[in-house]
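> Curious how this folds, go ahead:
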Amino acid sequence: MMKDYKYTVADRFMQYVQVDTQSDPLSDSFPSTEKQKDLARILVSELLDMGISDAHMDEYGYVYATIPATTDKKVPVICLCSHMDTSSDSSGTGVKPIVHKAYTGADMILPDDTTQIIRAADHPYLKEKIGDDIITASGTTLLGADNKAGVAEIMDAAAFLMQHPDVKHGAIRILFTPDEEIGQGVKYVDMQKLGADFGYTMDGGELGSLEDETFSADAVKIVINGVSAHPGMAKGKLISAIKIASEIVDALPKDILSPETTEDRQGFIHPVRMHGVVETAEIDFIIRDFTTRELEAHEFYLRKVMDSVMSRHEGATATFKVTEQYRNMKEVLDQHPQVVAFAEEAIKRAGIEPLKMSIRGGTDGSRLSFMGLPCPNIFTGEMSFHSKHEYVSIQDMQKAVDTIVHLVQVWEERS
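Below you'll find the model as predicted:
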């Protein structure tokens, strides 16, 4: 069906990654950075140029748009969603995308920092991409394939569908979100305005992957209150909150329950930020597991560690606050098996073998699923997220576009 289509996904992607949309986990505003709206404005303009007349950005930086139905059937409204922001783990300023045409399998030395080398031995997936055209950054920034690959794929699929009204599908809602990387991506989504029945995030990795299960996630904040005193006269008086915080982190197990020592379905306790002064210090943790029961067990363990350390520091106090972030989308998706089944069928029609996977993380779809929009995650080709070694195959992105087009047709056919 698309063999003669001139894909725009790579050109769009190369443009989008040059727009700095890094989110800020320390910001109290929404979106956390105003610059995310720079990309939102570009996307709205392009959608309007396609003929999608209701495309707009709201006050929070969300982009909403509708591809009108081309069938008389009553078809559930499908939402296609990707996030515009990039991770704060590596700079997103001044991204210079580079295309490595017809990749040979050799190590890729990134020109702006030649110490940054994407080694084939460290990236097994690259062995499957020999002959593909690979896009990387230049060595001083991340690339932004997470998740601008998904954004570009939805945009190219939208362009195709608007150009081909003979392709039968129901109404399709497009949603681009800010602040996904800091866990706030759908905080202010207007679900009534969105008006979708089922959704798909385009935010997965390798070709063919389809993820219907995520971690469940909480955040924990420990605040330690010490006692300040002049260091020259501090004997028997000063109780350093900084040292107590360090003790708590050091008391965590070294060989289990951490991201660097776990895999597959193992959860973890991960300190992500610590700051303070002698009198007061804070530690921020993320807690992850596939079941809420195990999540609670990790939190109980962390509280015991805190209490044990605090028992050695009379006069100091601490608080322990848990904030729910998201829950495993599988709890919702199992109630709507057609949502995943139709995605599998679409991937097969694109000539790919589906790879059912679980995410050791979350997506906007995790929270959307519990907001009433069952929402699994489909591959985009993005790999080595959040790092200067991030890369994506152009051919993988094109296959993601194919998958979207097949997906909306499957929904029309089965309705």
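> can we go C-alpha only for contacts and neighbour counts from here?
OK.
> wouldn't residue 299 be in contact with residue 288 here?
No: using CA atoms under 8 Å, residue 299 makes no contact with residue 288, being 9.7 Å away.
> Which one's more surrounded, those two?
More crowded of residue 299 and residue 288, by other CA atoms under 10 Å: residue 288, with 32 against 22.
> So that one belongs to a strand, correct?
Yes: using DSSP: H, G, I helix; E, B strand; the rest coil, the assignment for residue 288 is a strand.
> which residues does it contact?
215, 216, 217, 218, 267, 268, 269, 295, 361 (CA atoms under 8 Å, 6 or more residues apart in numbering).
> 7 Å - rerun?
215, 216, 217, 218, 267, 268, 269, 295 (CA atoms under 7 Å, 6 or more residues apart in numbering).
> could you pull out the strands for the stretch 301-415 of the chain?
317-326, 355-359, 377-379, 391-393 (DSSP state E, counting those that start in this stretch).
> for those, which one sits closest to residue 95?
strand 391-393 (12.6 Å; CA to CA).
> For the strands of the stretch 301-415 of the chain, could you give me TSV that also reports mean neighbour count?
Below are the strands of the stretch 301-415 of the chain laid out as TSV (neighbours: other CA atoms under 10 Å):
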stretch	mean neighbour count
strand 317-326	15
strand 355-359	17
strand 377-379	29
strand 391-393	28
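> Among the ones you listed, which comes closest to residue 57?
strand 377-379 (23.4 Å).
> List the residues that contact residue 194.
residue 173.
> which stretches of the stretch 51-200 of the chain form helices?
For the stretch 51-200 of the chain, applying DSSP state H, counting those that start in this stretch gives helices covering 145-163, 191-194.
> most packed of those helices?
Highest mean neighbour count of the helices of the stretch 51-200 of the chain: helix 145-163, a mean of 25 (counted as mean count of other CA atoms under 10 Å).
> I'd like to know which elements that helix is packed against.
With contacts taken as 3 or more CA pairs under 7 Å, 6 or more residues apart in numbering; DSSP states H and E, helix 145-163 sits against helix 9-16, strand 78-83, strand 198-204, helix 394-413.
> hmm, who's touching the second one?
Contacts of strand 78-83 from elsewhere in the structure, counted by CA under 7 Å, 6+ apart, are 147, 150-151, 171-178, 180, 196-203.
> what angle separates it from strand 198-204?
Put simply, strand 78-83 runs at 30 degrees to strand 198-204, going by axes from the mean of the first three to the mean of the last three CA atoms, to 10 degrees.
> Residue 375: which of the helices and strands packed on helix 145-163 is closest?
So among the helices and strands packed on helix 145-163, strand 198-204 is nearest, using CA to CA, at 4.5 Å.
> in the helix or strand following the closest one, what's buried?
Reading on from strand 198-204 to the C-terminus, the next helix or strand found by DSSP states H and E is strand 209-214. Of the residues in strand 209-214, 209, 210, 211, 212, 213, 214 count as buried by neighbour count, 16 or more other CA atoms under 10 Å.
> To compare with the earlier structure, here is another sequence to fold:
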Amino acid sequence: MKNLLPRFLEYVKVDTQSDERFNTTPSTKKQWDLAKKLVQHLHIIGMQEVSIDENAYIMATLPSNVDKEVPTIGFISHFDTTPDFTGRNVKPQVVKNYDGGSIVLNKEKNITLSPDYFKELTNYEGQTLITTDGTTLLGADDKAGIAEIMTAMEYLIQHPDIKHGTIRVAFTPDEEIGRGAHKFNVEKFGAQWAYTVDGSQLGELEYENFNAATATITFKGKSVHPGFAKHKLVNAIGLANEFLNLLPNNEKPEHTEDREGFFHVHHITGEIEHAEIALIIRDHDLEHFNARKALLTAISEKINKQFPESVQVIIKDQYYNMKEKILPNFHIVEIAEEAMKQLGITPIIKAIRGGTDGSQLSFMGLPCPNIFAGGHNFHGKYEYIPLESMEQATLTIVKICELTAQRF
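Okay, here's the model as predicted:
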């Protein structure tokens, strides 16, 4: 495990932000910088069949060391970081023997990571925390997962007494902009199932996620001098406001939790003759998900009755709840749960309030639940990760490999 921390620190210093504005894969050239480094590291630790394709999807193999038929399993993490907050010039700070109090991330800017606000910090007193310097994200999402997979494979290579079947690993681009699985070659990967190592706190094990869709609502108005506007002017901004007022006020991200779905408006632009709303739809329940989409259509029809052809709604499904594909293969969840228990980790089985590459991969024929990588407060300057959680994630990967060989 000695290489885990330096490996992680090396990875987070490479800027790999993805960008949805570009249609290339990867969406940003700088993702190649880490991708090429990861290929080198896979060779160095002794992995076989190391490959990287024209879209920067990396795959490698750890051959079986048992003389019986064992299912080929996989572990997957993404190397891009979110465009929501800067990932340039990351300067990770290592806080040893955390004392349970506030951590000054940036004295000059008075930025502090405090347990008064982030209460789960108190769970890690006495441990080693890796934090930001208060000016960037950290990138534990998901470079922690990559470092853990890499270290777990290295550990298995160095400990041939641990018996396992064939293990496949993959590192992918553009997960943060929803494209991580779009060009993933499931057939080439060749695993019967896999695990994304992309969860948060110690013990997370997830096999449910949101059904997800985007909606673009455009509004067409008519501009007339306001002094002569009665019964003539149609203000697209006003129509957009009316549309939003007809959405359920309590079904927003800031008012929901657990398995409660929502509508989330993330962009709005407008002038008198044209306005546009961009929102996302999320719900774990497929029936409720479809009802949400139907509601947007019904609202547009209501407004169009008063102002004909003034509203257009375009809805695009993004991904679906992987639970549908995991339940028929539930032994893959049971193996991960047992691995954690044998390591003294309490499994936290819950639904993801978001998406993961695993949801798309599951519908592509690769059942793929999600296990913890150990980080907290992703996508911002308060992101941190306990080293001990990373070590436990690494051991969980090793144990999953071992239990799979024992079970089959």
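> thinking again about what came up before, mind putting the helices and strands packed on helix 145-163 of the first structure in JSON lines, distance to residue 184 of the first structure and mean neighbour count included?
Putting these into JSON lines (distance: least, CA to CA, whole Å; neighbours: other CA atoms under 10 Å) gives the following:
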{"stretch": "helix 9-16", "distance to residue 184 of the first structure": "21", "mean neighbour count": "20"}
{"stretch": "strand 78-83", "distance to residue 184 of the first structure": "11", "mean neighbour count": "26"}
{"stretch": "strand 198-204", "distance to residue 184 of the first structure": "15", "mean neighbour count": "26"}
{"stretch": "helix 394-413", "distance to residue 184 of the first structure": "25", "mean neighbour count": "23"}
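> export the ones you listed to TSV and tack on distance to residue 143 of the first structure?
Output for these, formatted as TSV (distance: least, CA to CA, whole Å):
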stretch	distance to residue 143 of the first structure
helix 9-16	10
strand 78-83	15
strand 198-204	15
helix 394-413	14
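> For residue 275 of the first structure, find the nearest of these.
strand 78-83 (28.9 Å).
> hang on, the earlier thing: out of the strands of the stretch 301-415 of the first structure, flag the one nearest residue 115 of the first structure.
So among the strands of the stretch 301-415 of the first structure, strand 391-393 is nearest, using CA to CA, at 16.5 Å.
> what's next to that closest one, contact-wise?
Contacts for strand 391-393 of the first structure (CA under 7 Å, 6+ apart): 132, 133, 134, 135, 136, 143, 145, 381, 382, 383, 384.
> what residue of the second structure takes the place of the last one?
In the second structure, residue 384 of the first structure lines up with residue 377, judged by TM-score structural alignment.
> From residue 354 of the second structure, how far off is its match?
14 Å (CA to CA, to the nearest Å).
> And the strands in the stretch 151-300 of the first structure?
Assigned by DSSP E, counting those that start in this stretch, the stretch 151-300 of the first structure shows strands spanning 172-177, 198-204, 209-214, 216-225, 268-276, 280-289.
> picking up where we left off before, could you dump the buried residues of strand 209-214 of the first structure into JSON lines and include distance to residue 9 of the first structure?
Below are the buried residues of strand 209-214 of the first structure laid out as JSON lines (distance: CA to CA, whole Å):
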{"residue": "209", "distance to residue 9 of the first structure": "19"}
{"residue": "210", "distance to residue 9 of the first structure": "20"}
{"residue": "211", "distance to residue 9 of the first structure": "22"}
{"residue": "212", "distance to residue 9 of the first structure": "25"}
{"residue": "213", "distance to residue 9 of the first structure": "27"}
{"residue": "214", "distance to residue 9 of the first structure": "27"}
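> ok, so of those residues, who is nearest residue 119 of the first structure?
residue 209 (22.9 Å).
> thought the closest one was touching residue 380?
No: using CA atoms under 7 Å, residue 209 of the first structure makes no contact with residue 380, being 8.6 Å away.
> Scan the contacts of residue 288 of the first structure and report the most crowded one.
residue 215 leads the contacts of residue 288 of the first structure on contacts (other CA under 10 Å) with 27 neighbours.
> Which residue of the second structure sits opposite that residue in the alignment?
Under TM-score structural alignment, residue 215 of the first structure pairs with residue 210 in the second structure.
> Now do the contacts for the closest residue to its match other than its chain neighbours.
Excluding the flanking residues, the one nearest residue 210 of the second structure by CA to CA, 6 or more residues apart in numbering is residue 284, at 4.4 Å. Residues near residue 284 of the second structure by CA under 7 Å, 6+ apart: 209, 210, 211, 259, 261, 321.
> Make TSV from the residues you listed and add distance to residue 382 of the second structure to it.
Formatted as TSV, the contacts of residue 284 of the second structure follow (distance: CA to CA, whole Å):
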residue	distance to residue 382 of the second structure
209	25
210	25
211	28
259	25
261	26
321	29
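> where's the match of residue 384 of the first structure relative to residue 25 of the second structure, distance?
For residue 377 of the second structure, the distance to residue 25 of the second structure - CA to CA - is 27 Å.
> just residue 332 of the second structure next, same as before
30 Å.
> Specify which residue of these two has the higher count of neighbours.
Ranked by neighbour count (other CA under 10 Å), residue 332 of the second structure and residue 25 place residue 332 first, with 22 against 19.
> What's the more buried one aligned with over in the first structure?
So residue 332 of the second structure corresponds to residue 339, using TM-score structural alignment.
> again with residue 398 of the second structure
Residue 398 of the second structure maps onto residue 405 in the first structure, by TM-score structural alignment.
> how about the nearest residue to that match, chain neighbours excluded?
Nearest one to residue 405 of the first structure, counting by CA to CA, 6+ apart, is residue 157 at 6.3 Å.
> same thing with residue 231 of the first structure?
Going by CA to CA, 6+ apart, residue 231 of the first structure has residue 238 as its nearest residue, at 7.7 Å.
> how about the helices of the stretch 51-200 of the first structure, which one is nearest residue 20 of the first structure?
helix 145-163 (11.1 Å).
> Give me the residues contacting the closest one.
7-9, 12-13, 16-17, 50, 82-84, 86, 167, 202-203, 380, 382, 385, 391-392, 397, 400-401, 404-405.
> So the equivalent of residue 30 of the first structure over in the second structure versus residue 301 of the second structure, what's the distance?
Matched to the second structure by TM-score structural alignment, residue 30 of the first structure sits across from residue 25. Computed with CA to CA, the distance linking residue 25 of the second structure and residue 301 of the second structure is 38 Å.
> Many thanks, I have nothing further to ask.
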